[in-house]
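Visitor: quick one, fold the following:
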Amino acid sequence: MNLKQKFLGAAAMLALTAGAAAAEPGLIIDLGGKFDKSFNESAFNGAQRWVAETGGEYVETELANEAQREQTMRRMAERGANPIVVLGFANASALSEVAPDYPDTNFAIIDVDWLGDLPNVRQIAFSEHEGSYLVGMMAAKASETGTVSFVGGMDVPLIRKFACGYAQGVLAANPEATVIANMTGTTPTAWNDPVRGAELTRSQISQGADVVYAAAGGTGIGVLQAAADEDILSIGVDSNQNFLHPGEVLTSMLKRVDNAVYDVFSAGAEGFEAGVVRMDLSNRGVGIALDGFNEAIVPFSMLSEVYAAADQIVSGGLTVHDYTSDDSCPVLTF
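Guide: Next comes the predicted model:
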């Protein structure tokens, strides 16, 4: 090899190295916007934490409609983002088409664990039923009427998973309790309809509900507001929403999407691992929020029972039925 060939080879290697070093992670935010104070915002917060700790930069896109899903993934891959985190089960079909076309790009998708063996896809699923069971116990113990309620976003198996876990926790704490459950709609607009969320909440209150749990994305903001207006307790979801109405949000069921995004960004393209990752009570993927905004309304006796139940779930002594395992709920009819 002559000197010129060596020089060109070294230059090519430097270019490849520089390209790899310059690769930035990407985040595709689902419908509802990154400031929904719930699912999307939790993911955004995880990305921002990574930026604050590393000084790095990332590529970000917010979906505006259903038709953008596949096109957005392809554009982000083509611009060199790696790894790319995609939020939400609704992106699963598009990702299964896109990922094989970009074998050198790593993808992670939140709320999916059924895409099969894709060598460049990390599928991150949460045990929402476990965390929902715990907040259901709290709802039952805080209720004075014996009737509590649930407002879901889009009526899909994932949200029924929240509702079923919640109802199991309610009835474990109070077998005589009544659980009212309503879904906001059957299309993606159900994730961002706070007016409808408020309407459903007021209807549930008229039926005696005095604690309401929202698992509805941006729609949940209307649920929590209506609960505060009517002076009943609410339960937030995904992000810690206790601060929205201090002293009136009993707790929030934390779904650590922020940690999932942070972990993928931190691993980068080089440390990426494909396969299914499950985030549950055992690894603090889900849990309850206790802070200065709600500690005055959560007595120690309630916490001790909830923590004892959490320990039983982790040890295997208590099993919470997962709606998505068989599309059924033993204690709630949809």
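
Visitor: for the rest of this, base every contact and every neighbour count on C-alpha atoms.
Guide: OK.

Visitor: contact partners for residue 29?
Guide: By C-alpha atoms under 8 Å, 6 or more residues apart in numbering, residue 29 lies in contact with 40, 60, 61, 62, 63, 86, 87.

Visitor: quick check: the fifth one touching residue 34?
Guide: No. Residue 63 is not in contact with residue 34 according to C-alpha atoms under 8 Å; the separation is 9.8 Å.

Visitor: buried ones in the longest helix seen in the chain?
Guide: Ranked by number of residues, the top helix in the chain under DSSP state H is helix 3-22. For helix 3-22, the neighbour count (16 or more other C-alpha atoms under 10 Å) marks no residue as buried.

Visitor: C-terminal to that helix, what's the next element?
Guide: Next along the chain after helix 3-22, taking DSSP states H and E as the criterion, comes strand 26-29.

Visitor: quick one: distance of the helix or strand following that following strand to the chain centre.
Guide: Sequence-wise, the next helix or strand downstream of strand 26-29 (DSSP H and E) is helix 39-54. Computed by C-alpha atoms, centre = their mean, to the nearest Å, the chain-centroid distance of helix 39-54 equals 13 Å.

Visitor: for helix 39-54, packing partners?
Guide: In terms of contacts (3 or more C-alpha pairs under 8 Å, 6 or more residues apart in numbering; DSSP states H and E), helix 39-54 is packed against strand 233-238, helix 257-267.

Visitor: can you say which of the ones you listed is nearest to residue 128?
Guide: The minimum distance between residue 128 and the helices and strands packed on helix 39-54 falls on strand 233-238, with 9.3 Å, by C-alpha to C-alpha.

Visitor: what ranges does the protein have for its strands?
Guide: Assigned by DSSP state E, the chain shows strands spanning 26-29, 59-62, 84-86, 107-110, 121-126, 147-154, 178-185, 211-215, 233-238, 249-255, 275-279, 286-288.

Visitor: would you do the same for the sequence below? I want to compare the two.
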Amino acid sequence: MRRVAKLSAACIASAALALSATACGSTSSDSDSDSSASAGGGKGVKIGLAFDVGGRGDRSFNDSAARGADKAKSEFGGSIKELTAKTSDTEADREQRLTDLADAGYNPIVGVGFSYATSMQKVAAKYPKISFGIVDSVVKGDNVNSITFTEEQGSYLAGVAAALKTKKDHVGFIGGVDTPLIKKFEAGYVQGVKDTNAKVKVDVQYLTHGSDLSGFSSPDKGKEAAQGMLDKGADVIYTAAGSSGNGAIEAVHGVKGAWAIGVDSDQYNIPGLSAYKSSILTSMVKNVDVGVYDFIKSVHDGKPLTGNQVYSLAKGGVKLATSGGFINDIQPKLDAAKKKIVDGTTKVKTAP
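Guide: Okay, the predicted model is just below:
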């Protein structure tokens, strides 16, 4: 797990000016990426990213947010400052992280994950001239943009795929932490399975509970949970658990005929998971990158988004990845299920 160094505002500002990271005493969780303004003559943007546990390199949720920021920086010029949460973080730690970025002049600042909700509400109120964005939570404020998704809808389609692909009528769901957000994934998945084939058994397990967020960054726990489900007969496992899902995918790959369903990013195409790609049936892609990019662009254009931007199935906010071609044979049925959700015929639950 990466350590997070608490940087002073002066240290962050120095990093933004391209001084060495060593001079600021940063760790692997604190990084800068600088470039000149875009060729079009734009001023560029100073993007502050406050990552959830796991940070850039989790091959899932945080990486998707990072892609959105990277795209914005590539188009508009400027710099990116990244700070990453620890599993031991307190509310004060999260508040300080956002405050450090604000004091150093980063604008916009994006909190990647619902855990930043309370701290963002406090910090945004203190810095009304800075635009704040938060992923996976709704925070009120004149200078706050909430980026949310209909995870349950995409997960419903993952459940349909699992029910159509299982040969044992037995599938599983692994959640990182039993939060309301992750329960949306569970609810949609289980409903999709049962609506497709009521005879299919669905095992459900959460890696951690309550305020223990290590369930999002413990591949060993993901692997152990998946192995337990496989041993009990499940042959399709969907994991919504950040980098913990990497362990689950590894476990599934070790069982012939079993399938893993990835999450957030198209995990079939993640280089770090290439050894297991033949076992990744599909991924429930949550286009966090699109939401983050849209927000940064709005700030760059001088018209910052505020309120709640909902990225739904109908708007392409969530979808099933087709990489590998493993769901090509069931695509017509998936398309039919999607149509029913989009037109309102199927109402997907947001809680188990």
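
Visitor: quick one on the thing from earlier: dump the strands of structure 1 into a markdown table; add distance to residue 162 of structure 1 as well.
Guide: Listed next are the strands of structure 1 as a markdown table, based on distance: least, C-alpha to C-alpha, whole Å:
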| stretch | distance to residue 162 of structure 1 |
| --- | --- |
| strand 26-29 | 21 |
| strand 59-62 | 25 |
| strand 84-86 | 21 |
| strand 107-110 | 16 |
| strand 121-126 | 11 |
| strand 147-154 | 8 |
| strand 178-185 | 11 |
| strand 211-215 | 7 |
| strand 233-238 | 10 |
| strand 249-255 | 10 |
| strand 275-279 | 15 |
| strand 286-288 | 12 |
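
Visitor: how much space separates residue 92 of structure 1 from residue 321 of structure 1?
Guide: With the distance defined as C-alpha to C-alpha, to the nearest Å, residue 92 of structure 1 ends up 24 Å from residue 321 of structure 1.

Visitor: what do you get for residue 299 of structure 1?
Guide: 27 Å.

Visitor: so which residues of the stretch 101-250 of structure 2 form helices?
Guide: Along the stretch 101-250 of structure 2, counting by DSSP state H, counting those that start in this stretch, helices occupy 117-126, 151-165, 180-196, 219-231, 244-253.

Visitor: quickly compare those and say which is most buried.
Guide: Of the helices of the stretch 101-250 of structure 2, the one with the most neighbours on average (mean count of other C-alpha atoms under 10 Å) is helix 151-165, at a mean of 28.

Visitor: picking that back up, okay, residue 299 and residue 321 of structure 1: which has more neighbours?
Guide: Applying other C-alpha atoms under 10 Å to residue 299 of structure 1 and residue 321 shows that residue 321 carries more neighbours, namely 19 against 12.

Visitor: on that earlier part again, of all the strands of structure 1, which one is nearest residue 47 of structure 1?
Guide: strand 26-29 (8.0 Å).

Visitor: now that closest one: which residue numbers in structure 2?
Guide: Mapping strand 26-29 of structure 1 onto structure 2 (TM-score structural alignment) gives residues 48-51.

Visitor: what's the mean deviation for that stretch versus structure 1?
Guide: Compared with structure 1 after fitting, stretch 48-51 of structure 2 has a mean deviation of 1.2 Å; criterion: mean C-alpha distance after the TM-score superposition for structure 1.

Visitor: one step back: single out the most deeply packed of the strands of structure 1.
Guide: strand 211-215 (a mean of 31).

Visitor: distance from that strand to structure 2 after superposition?
Guide: Strand 211-215 of structure 1 versus its aligned partner: 0.3 Å mean (mean C-alpha distance after the TM-score superposition for structure 1).

Visitor: now do that strand against strand 147-154, angle only.
Guide: 10 degrees (axes from the mean of the first three to the mean of the last three C-alpha atoms, to 10 degrees).

Visitor: which helices and strands sit right next to strand 211-215 of structure 1?
Guide: helix 128-142, strand 147-154, helix 219-229, strand 233-238.

Visitor: if I look at the most centrally placed residue in structure 2, how far off is residue 173 of structure 2?
Guide: Closest to where the C-alpha atoms of structure 2 average out (C-alpha atoms, centre = their mean) is residue 61, at 2.3 Å. For residue 61 of structure 2, the distance to residue 173 of structure 2 (C-alpha to C-alpha) stands at 17 Å.

Visitor: check residue 195 of structure 2 too.
Guide: 16 Å.

Visitor: next one: residue 124 of structure 2
Guide: Taking C-alpha to C-alpha, one finds residue 124 of structure 2 at 36 Å from residue 173 of structure 2.

Visitor: again, but for residue 343 of structure 2
Guide: When residue 343 of structure 2 is compared with residue 173 of structure 2 (using C-alpha to C-alpha), they lie 27 Å apart.

Visitor: ok, residue 194 of structure 2 next?
Guide: Residue 194 of structure 2 is 13 Å from residue 173 of structure 2, by C-alpha to C-alpha.
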